[in-house]
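Got a sequence here, can you model it:
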Amino acid sequence: MINFLILTTLVLPGGLDFNKLKQCVNSSNVYQTWECQFSTFTNEAAFWIIDDSGNVKYSGSLNKVNGDNRDGLTPLDHNEDHLSFQSSAKAVAVDSKTNNPIAVGFSTIDVKSDYYAMQAAYFTSESHGSSYEWKSHIIPGLNIEPGDDRRDFTYTMANGVNSYSVIVGDAKGNGTKPQRAFIYQVGQGNAKFFDQLASSLFFKDSNSNAAAINNNGQVVGWVDVEASNGAEARHRAFTYINGAAQGPLKTGGAWMLDDLTNDNGAANSIANSYRIVDATGINNAGVISATAFYCDGGYDNLSKLSACSLPKKEVKTVVKLVPKNTDAVIQPRAKDDEQPFKRSGGSLGILALTALGFIGFRRRK
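Reported below is the predicted structural model:
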């Protein structure tokens, strides 16, 4: 079994002397000035291949893009020497068809001499004996245009990939435009936005983030659950089924994880003690890692945005969600304008929830 590890480095470019930076390109001593050191230590995606014994079999960078090695460790634009390429790798999988790794993240490109834009990218590789040759590909359908008024996005980023080369990520809106989660199948048209695929959950102008996808095509992340009205909106974790149906979770459907853990019971039930705000990972068994708020004693009612009134305390915690009852009927939580209520019986929830550890306190305002 081979594991792939990803690393990104970051250096901030404050106070650069561009004239000195240009001299570094052909310099044999990249350490002679601070500017030369910056030209070497820019953001760069890198990887290691490790065997079962923990030994590094191969390492390198993902800097070689479509045959251009960008001056090795000095990724300077050949036409504009004062600008440096940036890249990052956030997730990796082994493609089931080629048996080669595919990494996802972002790479910078020149937007018509206007500025360098961070754009969602995937990196593919082919092995050549003891080495790997990598190519970078910008995900289509997420174009960034020059000009502040016309630009839909300020940057785009890929966050997760599975073994079938299905990629998820998000595109940060320009100005007041929302951040939009997307999904993309390599080689099949353009990226698709979740607000188009599941508009009932991803309402107009809602912000969203797709963090991870497993080999069954199940996506997790977060989405706004209220309009921002000029302030930061509260959001909740979601899941989307891009692959085969899983019991009541049908293909092409999206659900709040709060609804899938809802036991439809009393206000002081265990399920009502948690509100899941962000899902960050999912494995092939459907086990989800997430962040939740915990209200000691239970939230005031069963709705998604219920208050945790004094003297109860609200705590931020890490949780694990495990598929439990795939034959259950989904019981959505009460709408936030409904009165608190109690019921007996009903579903025990499709997902079982376990708290892993508290990470801080937060009081709802």
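
Every contact and neighbour count from this point should use C-alpha atoms.
Will do.

Please give me every residue in contact with Phe293.
Applying C-alpha atoms under 8 Å, 6 or more residues apart in numbering, one finds that Phe293 lies in contact with 274-277, 314-317.

Kindly tell me how buried Val56 is, as a neighbour count.
12 (other C-alpha atoms under 10 Å).

hang on, the earlier thing: list just the nearest of the contacts of Phe293 to Phe361.
Val315 (4.6 Å; C-alpha to C-alpha).

How about the secondary structure of that closest one?
Assigned with DSSP: H, G, I helix; E, B strand; the rest coil, Val315 falls in the strand class.

on that earlier part again, make CSV out of the contacts of Phe293 and add distance to Ile288 and neighbour count.
Listed next are these as CSV, based on distance: C-alpha to C-alpha, whole Å; neighbours: other C-alpha atoms under 10 Å:
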residue, distance to Ile288, neighbour count
Tyr274, 15, 27
Arg275, 14, 26
Ile276, 11, 27
Val277, 13, 23
Glu314, 22, 24
Val315, 20, 17
Lys316, 17, 21
Thr317, 14, 19
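
this one next, for a side-by-side:
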Amino acid sequence: MSALHDLIARLPKAELHLHIEGSLEPELMMALAQRNGIELPFKTVEEIGAAYDFSNLQDFLDIYYLGMNVLQTEQDFFDLAWAYLERAHADNVRHVEIFFDPQGHTEREIPFATVIDGLTRALEQAETRWGMSSQLIMCFLRHLSEEAAFETLEQAMAHIERIDGVGLDSSEMGHPPSKFERVFARAGELGLKRVAHAGEEGPPQYVYEALDLLHIDRVDHGNRALEDEALVKRLVDSKMALTVCPLSNLRLCGVERLEDHPMKRMLELGLVATCNSDDPAYFGGYVNENYVRTAEAVGLTAAEIITLARNSFIGSFLPQAEIARHLADIDAVIASELA
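I've put the predicted structure just below:
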């Protein structure tokens, strides 16, 4: 293992951009389909893996929503989350802020409670076993209507104490943040944190809308913000965190080669960039793999890798005392490296 690989492995990290449904590995998809008597258009795990080979966002979303069909029971959602959490723990992830897509389940007549009960049981077990903290962010599917988002927020009210924030995901183009201005305002009134996918495929204007109309606390992706110098300055000055997902950007052709990824430039510009796995089962790598491959591709220095790890906690929704504790743990790793 190279020195940089070893550093990445040893650094405590938070993961801030992870769709739990996007951690559904082919083996688990097949196992859950068999357990629930669901017929898939694939006969083997290898065929599922081959279907995970796509080249654009819509093709990815097609297989992503197909995979959701195997998630039927509370135990299924527990197993899904637990499989991810074990991998995160192995990558020295100390805190996770997980997205889930209730509309992808309730529209299949899976009760909201079934979803959140399974997920939170796994998160609680991770805290008990490893001390891993977590927060849960409920996403609205932007290709659906604002009315549907309001209905989902209403369904969430019975479980609101277990939900820390709302997000906005799915097909970005043609569904600007402004479409969801009112439902995000209501979420803010409820005291929920607000994040949104913006500037992944959509233009810088979508980032402006997310900031000015949705009043987000963090930008998910944000790559295309770099096309607008004034927007970059605003993000730097406000210390707005960006949850960047390099291997996702590569698989969805946001960049042609990982060597073209803007991560290093983001750090050089002073942006609070973080490194995350997005939908790791589909995009070929969990959080450490994103760190390692990006570092190799764009030439991140040890100092820049440490900055990414620090940013992951600074950009989190943890209390300041908890952030300080994690940053002290990073400092301890650095001190041991120098000893």
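
where does the TM-score land?
Counting by TM-score structural alignment, normalised by the length of structure 2, the TM-score of this superposition works out to 0.30. Behind it: 183 aligned residues with a C-alpha RMSD of 7.3 Å.

closest to Ala237 of structure 1 among the contacts of Phe293 of structure 1?
Val277 (4.8 Å).

what's the closest non-adjacent residue to that closest one?
Arg236 (4.0 Å; C-alpha to C-alpha, 6 or more residues apart in numbering).

residues contacting that neighbour?
Arg236 of structure 1 neighbours (C-alpha under 8 Å, 6+ apart): 222-225, 256-258, 275-278.

Glu133 of structure 1: which of the contacts of Phe293 of structure 1 is nearest?
Using C-alpha to C-alpha, the contacts of Phe293 of structure 1 come closest to Glu133 of structure 1 at Val277, 39.3 Å.

Ala324 of structure 2 and Ala88 of structure 2: what is the separation?
Going from Ala324 of structure 2 to Ala88 of structure 2 by C-alpha to C-alpha, to the nearest Å gives 21 Å.

Kindly report the same for Ala281 of structure 2.
13 Å.

coming back round to it: who's more crowded, Ala324 and Ala88 of structure 2?
Ala88 (21 against 15).

Help me confirm that the more buried one comes into contact with Val287.
Yes - with contact defined as C-alpha atoms under 8 Å, Ala88 of structure 2 counts as touching Val287 (7.3 Å).

Make JSON lines out of the contacts of Phe293 of structure 1 and add distance to Phe18 of structure 1.
Shown next, in JSON lines, are the contacts of Phe293 of structure 1 (distance: C-alpha to C-alpha, whole Å):
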{"residue": "Tyr274", "distance to Phe18 of structure 1": "52"}
{"residue": "Arg275", "distance to Phe18 of structure 1": "50"}
{"residue": "Ile276", "distance to Phe18 of structure 1": "47"}
{"residue": "Val277", "distance to Phe18 of structure 1": "44"}
{"residue": "Glu314", "distance to Phe18 of structure 1": "50"}
{"residue": "Val315", "distance to Phe18 of structure 1": "48"}
{"residue": "Lys316", "distance to Phe18 of structure 1": "45"}
{"residue": "Thr317", "distance to Phe18 of structure 1": "46"}
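
Go through the biggest strand by length in structure 1 and flag the buried ones.
Looking across structure 1 with DSSP state E, the single longest strand is strand 115-128. Buried residues in strand 115-128 of structure 1, counted by 16 or more other C-alpha atoms under 10 Å: 116-125.

how about the strands of the stretch 51-200 of structure 2, start to end?
Along the stretch 51-200 of structure 2, counting by DSSP state E, counting those that start in this stretch, strands occupy 93-100, 133-141, 165-169, 193-198.

count of neighbours near Met256 of structure 1?
23.

residues touching it, list them.
Taking C-alpha under 8 Å, 6+ apart as the test, what Met256 of structure 1 contacts is 236-239.

try 6 Å this time
When contacts are counted by C-alpha atoms under 6 Å, 6 or more residues apart in numbering, Met256 of structure 1 touches 237-238.

circling back: could I get the contacts of Arg236 of structure 1 as TSV with secondary structure and distance to Phe38 of structure 1?
As requested, the contacts of Arg236 of structure 1 are exported to TSV (DSSP: H, G, I helix; E, B strand; the rest coil; distance: C-alpha to C-alpha, whole Å):
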residue	secondary structure	distance to Phe38 of structure 1
Trp222	strand	36
Val223	strand	37
Asp224	strand	38
Val225	coil	42
Met256	strand	44
Leu257	helix	44
Asp258	helix	46
Arg275	strand	44
Ile276	strand	41
Val277	strand	38
Asp278	strand	35
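
out of these, who's nearest Cys295 of structure 1?
Arg275 (8.6 Å).

Next one: that closest one from Ala355 of structure 1, what distance?
12 Å.

got it, and Val104 of structure 1?
Val104 of structure 1 is 30 Å from Ala355 of structure 1, where distance means C-alpha to C-alpha.

quick revisit: nearest to Ala148 of structure 2, of the strands of the stretch 51-200 of structure 2?
The nearest among those, by C-alpha to C-alpha, is strand 133-141 at 8.5 Å.
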